[in-house]
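Colleague: coordinates only, sequence not included:
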């Protein structure tokens, strides 16, 4: 549906001579990307409101945009799948945040943070096939990822040390989202390893 809306809107732009026919595909891609981001954002906010977990949702989106924007990782083959993966990831986090008791939430948060710090700290960032970066750009991205995860982990640590149950949603949201980003990165690394092995077997 979003594809159709993007195509219709780009056609209007072409018809009104605001863009050329040659540039239409670029605008279709950009409009669809914008609409997908908007729909995903509104849906996640909706989830946060109906489950009374708006703070969790906002932190989830903020960390996903900042950290994942530099770390890279698994990307779905279509916008619909991307929407599904992101929404499902957020929903699982919301349910866990609501259901886990304080002690379990704290324990899970510590485990999530340790895993994220080790994996994200070591890997840093994964280069994209679609939009590859130079070696120097990748070094900068890895530094930014390590800085961001250190900041977020430190913030979660402050919430934990406050020893207040009211801050549970905050440190769990940070820890869970970093773990979710780590999981997406591991999936991408495994996919690439499997692809490399498959290509080697095929060529031999």
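Modeller: In hand now; what should we look at? This structure is a prediction, so every number in the text was calculated from the model and none was measured.
Colleague: Could you use CA atoms for every contact and neighbour count after this?
Modeller: Fine.
Colleague: what comes up buried for the top helix by length along the chain?
Modeller: Secondary structure of the chain read by DSSP state H shows that its longest helix is helix 168-203. By neighbour count on 16 or more other Cα atoms under 10 Å, the buried set for helix 168-203 is 168-186, 188-189.
Colleague: Now do the one helix or strand residue 111 maps to against helix 168-203: the angle between them, please.
Modeller: According to DSSP states H and E, residue 111 maps onto helix 102-123. Using axes from the mean of the first three to the mean of the last three Cα atoms, to 10 degrees, the direction of helix 102-123 lies 40 degrees away from that of helix 168-203.
Colleague: Alongside the first one, take a look at this:
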């Protein structure tokens, strides 16, 4: 930006994009380090791979500051890895929580953030893309679960559960902000 490659009127946009990119890299490294600490790098990666695309289009709760977002993300991955490591799960439980969370997401997406309202055409597009990603993920969970890859399907399912919670929290926050 200093060498004049970016037009002046676009510098703020590029700076914001660079800032977001740095935050994403820091989050990614943190998730990997937490995965290493718990000896669950594969589970951490699977969770991220399934969480990020759907969350991008589903929307939902967003922390008010990047710092709060970072610490909530750490709490989220710690909770997921702890649930994978310590809880006793069955195939029926994975299918049940995936379907229930999937229905919730399907019904409520997209959930806008107050700082980033969507146009009518964006709402239609985000809904369609979120539902398509959700369908692919649910089919993936079913196929892998049937194939005996339980250790991979659990973080996949928990990503859908986590997103359903974020979508519900986002809806509640939006309703409360309208009331105020």
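Modeller: Perfect, thanks for sending it. It should be emphasised that the depicted structure is a prediction, and the values quoted were computed from it without experimental measurement.
Colleague: about what we covered before: which residues sit against the helix holding residue 111 of structure 1?
Modeller: With Cα atoms under 8 Å, 6 or more residues apart in numbering as the test, helix 102-123 of structure 1 has contacts from 71, 97, 142, 145-146, 149-150, 153, 160, 165, 168, 171-172, 175-176, 178-179, 182.
Colleague: What lines up with residue 3 of structure 1 in structure 2?
Modeller: Structural alignment (TM-score structural alignment) places residue 3 of structure 1 against a gap in structure 2.
Colleague: Who are the contact partners of residue 3 of structure 1?
Modeller: Residue 3 of structure 1 neighbours (Cα under 8 Å, 6+ apart): 28, 32.
Colleague: Which is the succeeding secondary structure element to the helix or strand harbouring it?
Modeller: Element membership for residue 3 of structure 1 (DSSP H and E) is helix 2-15. Toward the C-terminus, helix 2-15 of structure 1 is succeeded by helix 24-50 as the next helix or strand (DSSP H and E).
Colleague: Can you tell me the SS state at the residue nearest the centre of structure 1?
Modeller: Nearest to the geometric centre of structure 1 sits residue 64, at 4.0 Å (Cα atoms, centre = their mean). Three-state secondary structure (criterion: DSSP: H, G, I helix; E, B strand; the rest coil) places residue 64 of structure 1 in helix.
Colleague: pretty sure it is touching residue 181, no?
Modeller: Yes. Contact criterion Cα atoms under 8 Å: residue 64 of structure 1 and residue 181 qualify, at 7.3 Å.
Colleague: And residue 111 of structure 2, how far from residue 171 of structure 2?
Modeller: Going from residue 111 of structure 2 to residue 171 of structure 2 by Cα to Cα, to the nearest Å gives 6 Å.
Colleague: so what's in contact with those two at the same time?
Modeller: Taking Cα under 8 Å, 6+ apart as the contact criterion, the common neighbours of residue 111 of structure 2 and residue 171 are residue 60.
Colleague: count of residues packed around residue 12 of structure 2?
Modeller: 12 (other Cα atoms under 10 Å).
Colleague: and if you look at residue 70 of structure 2?
Modeller: Number of residues near residue 70 of structure 2 (other Cα under 10 Å) recorded here: 17.
Colleague: That one: which element?
Modeller: According to DSSP H and E, residue 70 of structure 2 maps onto helix 66-86.
Colleague: ok, residues contacting that helix?
Modeller: Outside helix 66-86 of structure 2, the residues that touch it by Cα under 8 Å, 6+ apart are 27, 30-31, 34-35, 38, 40, 43-44, 62-63, 154-155, 158.
Colleague: Which one (most neighbours) among these?
Modeller: Within these, neighbour counts (other Cα under 10 Å) peak at residue 155, which reaches 28 neighbours.
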